[in-house]
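> Show me the folded form of this:
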Amino acid sequence: MAAVSLLAAPAAGAEGDPSVLQASNGYHLSGDWDGDGVDTPGVFRPGSPNTYYLRNSNSSGVADITVSFGGGGSVFPIVGDWDGDGDDTIGLVAFGSPNRYFLRNSNTSGVADITVTYGSYGYPLIGDWDGDGDDTIGLVAFGSPNTYYLRNSNTSGAANITLNYGGEGFPIAGDWDADGDDTVGLVRFDANGVVDNRWFLRNTNSSGIADVTFDYGRGGLEVIGDWDNTGDDNPGLVYPGQPNWWDLRNSNTTGPADTSFTYGS
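Okay, the predicted model is just below:
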């Protein structure tokens, strides 16, 4: 199945406003850019035009793919396998009432292959919610609890799945149990960076408590992916710098990073 890929680089106090969830050196992404079953890093820098820098291995080096797509305004990068062909490709969300999604089926410059309106503001979340092989749109409204609105096609309409899950923290999604569909999760960072991050993963898109809870990393910015081509998605962290430092773990358990490297700056 396609890998789920999304990262917002959170600014302090900006949890409810994804238009400002951006690090000074860009957004960090992950995706299976070449369809080999392994998710690898990417960096998105907004501008006129926006530029994506995508790498096909979890190692230090330069981008294998550099592509421009869209530009200007308040946008948020997303990636997913929009057409079910096995590789992840680029997209953008322009926030408003409604939000507008611009999805491209290849990692090349050009116009959107799919344009769709869905929801208003909120936090974009992408996944294969029904296990059919293509990634589709979703949105999280922050609250106590958070409310997830997930749609099974990249078309306008009402949510196919609505659920409540978690509260304070950052929403994530992935195939935590390798069953072919993506489900919700949450990562909670300590504001002072003195205790480990705590990850709360749920194996169904339904309200309830976490099926898997573990601590991993301290501080950083979350990325999710199947780093070792085993079919399940696992945690990763990016520590922004000159260059950025990536720590990826191959299981949803407490422990050190299995893979570490620098990429982007």
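> can we go C-alpha only for contacts and neighbour counts from here?
OK.
> Can you pull out the residues in contact with stretch 124-138?
1-6, 78-86, 93, 139-140, 148-154, 171-174, 180-183, 205 (CA atoms under 8 Å, 6 or more residues apart in numbering).
> Over to stretch 104-120?
Contacts for stretch 104-120 (CA under 8 Å, 6+ apart): 33, 65, 67-70, 81-83, 89-91, 95-103, 139, 154-157.
> Looks like Asp64 contacts Val43 (just checking).
No - using CA atoms under 8 Å, Asp64 makes no contact with Val43, being 11.7 Å away.
> what sits in contact with each of the two?
53-54.
> returning to that earlier point: which PyMOL command selects the buried ones in the contacts of stretch 124-138?
The buried residues among those can be selected in PyMOL (16 or more other CA atoms under 10 Å) with this line:
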select buried, resi 1+2+3+4+5+6+78+79+80+81+82+83+84+86+93+139+140+148+149+150+151+152+153+154+171+172+173+174+180+181+182+183+205
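> structure for this one too, so we can compare:
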Amino acid sequence: MDPRKNQPSHLVDEPGALAASGRSPATRARRTLVRVVTAIAALGAMIVGGAVPASAAPAGYSVAGTDVSNHDGTINWGDVAAKGVKFGWAKATEGLDFVDPQFNANYHGAKNNGVYIGAYAFGRPDKGVGTGKAQADYLVDHAQYVNDGKTLPLQLDIEWPWWTTAAPIYPCYGLSSSQMVTWIRDFVNEVKSRTGREAAIYTNPNWWNQCTGGNGSFSANALETSNYSGSPGALPAGWSRFTAWQYAGSSSSLPGSPTVFNGTLSDLAAFAGGGDLGVLEYYLSDSQGSSVATRPVIYYGSSPQIPIVGDWNGDGVDTVSTYDPTTSTFYISDNPVTGNAERVIRYGDPGAQPLVGDWDGDGKDNIGVKMGFTYYERTGPVSGAVENTVTVAFGDAPWLPVVGDWNGDGKDTISAYNPANGNFLLSDNPANGVAQYVIAYGNPNAIPLVGDWDGDGKDNIGVKMGATYYMRTGAVTGAIENTRSIGYGNTTGDLPVIGDWNGDGIDTQGLAR
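So this is what the prediction gives:
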């Protein structure tokens, strides 16, 4: 028998908390290699559907769930769903050499019964200071993650070592606080790189504050906190809110330990689908005359990432990708509907402004950044490690970067937009520092747009003001200012994206929110 089948995982907040939770060590050990956090519908919805809540949630929390251990074997998800369960996380891996034998059955059983499901890894920093990334890869490789609006973000379970209370493994796996922070950062960064979504973290304040030194830099990761004292209590350092709270021990009416979601059922659906908890949604149209999206919604990246657009592989079709200004990292994808970044490139300094353009005329877009009044063009393809850089000084620091092929030679050049007066300052040769074309268009502080609106191989300018996109179809070399306009999206909160989504040679509007 594999001894790991009886390993406990996802322990309570602190060994001393057992008295408060009323759980014996044997009961505590029951929470082993399949941990499923499941949430049920609000009470009114359960009454309509005939479902009976498994257990009463604490006052103020309408969406309840259960945490299932592998002592329950393969879960009867039809029964679980009939009792109101709506979503769950199932343990998939531990360390670098264990995959839970029930994970596949529970993952598909949940989905087949309409239950949102995700996967988590029990973190094992004792396997090596440098194994955070490898353990994240091991999870992603076995988690069957897809960004389909029905699968939860992957989760790291990081807490007390379940198998010992003896030093040096206990309590912090033999790592210093700085080593632990590095290990966790390596793990969550790799999950984000592989899936395009921030990893969730399960932990508790007593372990976290001790073993990370009270590190507060992980607030972008959704928190599931554990506390059996009757309230969520203090949260680990860095978090001001939790996403889920495991509040008690095992349940008699459902396998596992009850948990609540911090929000409404709509919030839960948004979390599973990405919407209101920071995941970027893209609404793209193939028609300049359409006020609604003509393509299915794409979920890719998350706040504070910035949407970017490029034809990365030269197939003539633009795809959305993202840039994270906090880490100066580009997350590039030729197929963002999967939610996965195929290439992750760190370039420039944090806080830089991202650039995208075909600097060398090979038909493939490259990346770059603007820092101050200096533009850095990375001429190596995004598919390779070559980072040759061309540096250009142009304009003033407050000006916003714009990029376009103004003369149809197949090469993009950097230019600028001055939000103070609404002027575009465009150049085919920005290295000389001179703007060849100065065009006043739109109101000051509009959002600048660039696109080939008419398919002639030359980029034109435009602006977004409120909820309206204005596309100037006249060439930048001339005075003609024919304009196409379309109302698209909301007045505030939407970020415009422009691209050739279908490869017809004409750029059209889109938005990210």
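> between Asp64 and Val43 of the first structure, which one's more packed in?
Val43 (22 against 13; other CA atoms under 10 Å).
> Now that one. Nearest residue, chain neighbours left out?
Using CA to CA, 6 or more residues apart in numbering and skipping the chain neighbours, the partner closest in space to Val43 of the first structure is His28 (4.6 Å).
> Please identify the helix or strand for the one you found.
Here His28 of the first structure, judged by DSSP states H and E, is contained in strand 27-31.
> counting contacts, what elements does that strand pack onto?
Counting contacts by 3 or more CA pairs under 8 Å, 6 or more residues apart in numbering; DSSP states H and E, strand 27-31 of the first structure packs against strand 40-45, strand 75-80, strand 221-225.
> equivalent range in the second structure for the first helix or strand past the second one going along the chain?
Just to be clear, that refers to strand 75-80 of the first structure. For strand 75-80 of the first structure, the following helix or strand on the C-terminal side (DSSP H and E) is strand 89-94. Mapped onto the second structure using TM-score structural alignment, strand 89-94 of the first structure covers residues 319-324.
> The matching stretch vs the first structure, mean deviation?
For stretch 319-324 of the second structure, the mean distance to aligned residues of the first structure following superposition is 0.8 Å (mean CA distance after the TM-score superposition for the first structure).
> before we move on, back to that, can you add distance to Asp196 of the first structure and give the helices and strands packed on strand 27-31 of the first structure back as TSV?
What follows is these, written out as TSV (distance: least, CA to CA, whole Å):
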stretch	distance to Asp196 of the first structure
strand 40-45	23
strand 75-80	27
strand 221-225	13
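> Surely Ser260 of the first structure and Trp245 touch.
Yes - using CA under 8 Å, Ser260 of the first structure is in contact with Trp245, at 7.2 Å.
> any idea how far the alignment partner in the second structure of Ser120 of the first structure is from Val356 of the second structure?
With TM-score structural alignment as the criterion, the equivalent of Ser120 of the first structure in the second structure is Asp349. Per CA to CA, to the nearest Å, Asp349 of the second structure is found 16 Å from Val356 of the second structure.
> Only the buried residues of the strand holding His28 of the first structure, if you could.
For strand 27-31 of the first structure, using 16+ other CA under 10 Å, the buried residues are 27-31.
> what would those look like in a markdown table with distance to Leu163 of the first structure?
Shown next, in a markdown table, are those (distance: CA to CA, whole Å):
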| residue | distance to Leu163 of the first structure |
| --- | --- |
| Tyr27 | 27 |
| His28 | 27 |
| Leu29 | 25 |
| Ser30 | 25 |
| Gly31 | 26 |
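> ok, back up a step: the residue nearest to Val43 of the first structure contacts Arg45, doesn't it?
No - taking contacts as CA under 8 Å, His28 of the first structure lies outside contact range of Arg45: 9.0 Å.
> Now do the strands in the stretch 151-265 of the first structure.
161-164, 170-174, 183-188, 198-201, 212-215, 221-225, 234-239, 245-248, 259-262 (DSSP state E, counting those that start in this stretch).
> who does the third one touch, helix- and strand-wise?
By that I understand strand 183-188 of the first structure. Checking 3+ CA pairs under 8 Å, 6+ apart, strand 183-188 of the first structure ends up next to strand 170-174, strand 198-201.
> longest helix of the second structure?
Scanning the second structure for the helix with the most residues, using DSSP state H, yields helix 177-195.
> Return the list of helices and strands in contact with it.
Right, helix 177-195 of the second structure is packed against helix 132-143, helix 205-211 by 3+ CA pairs under 8 Å, 6+ apart.
> Please name whichever of those is nearest to Gly395 of the second structure.
helix 132-143 (41.0 Å; CA to CA).
> Where does that closest one end up in the first structure?
In the comparison with the first structure, helix 132-143 of the second structure aligns to no range at all (TM-score structural alignment).
> Ok, stretch 103-118 of the second structure next?
Going by TM-score structural alignment: stretch 103-118 of the second structure matches no residues.
> Then stretch 39-52 of the second structure?
Going by TM-score structural alignment, stretch 39-52 of the second structure sits over no part of the first structure.
> From Ala210 of the first structure, how far off is Leu186 of the first structure?
9 Å.
> before we move on, the earlier item: out of Asp349 and Val356 of the second structure, which sits in the more crowded spot?
Taking neighbours as other CA under 10 Å, Asp349 of the second structure and Val356 compare with Val356 leading, 23 against 15.
> ok so, going back, could you export the helices and strands packed on strand 183-188 of the first structure as a markdown table, including distance to Gly131 of the first structure?
Output for these, formatted as a markdown table (distance: least, CA to CA, whole Å):
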| stretch | distance to Gly131 of the first structure |
| --- | --- |
| strand 170-174 | 11 |
| strand 198-201 | 17 |
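> out of the ones you listed, nearest to Asn229 of the first structure?
strand 170-174 (13.6 Å).
> The closest one against the second structure, how far on average?
Counting by mean CA distance after the TM-score superposition for the first structure, strand 170-174 of the first structure comes out at 0.6 Å.
> in the second structure, what residues pair with that strand?
Counting by TM-score structural alignment, strand 170-174 of the first structure corresponds to 400-404 in the second structure.
> got the strands of the stretch 151-265 of the first structure as TSV, with distance to Asn58 of the first structure columns?
Shown next, in TSV, are the strands of the stretch 151-265 of the first structure (distance: least, CA to CA, whole Å):
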stretch	distance to Asn58 of the first structure
strand 161-164	33
strand 170-174	19
strand 183-188	22
strand 198-201	22
strand 212-215	22
strand 221-225	11
strand 234-239	11
strand 245-248	9
strand 259-262	7
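> so which of the ones you listed gets nearest Ser59 of the first structure?
Using CA to CA, the strands of the stretch 151-265 of the first structure put strand 259-262 closest to Ser59 of the first structure, at 5.4 Å.
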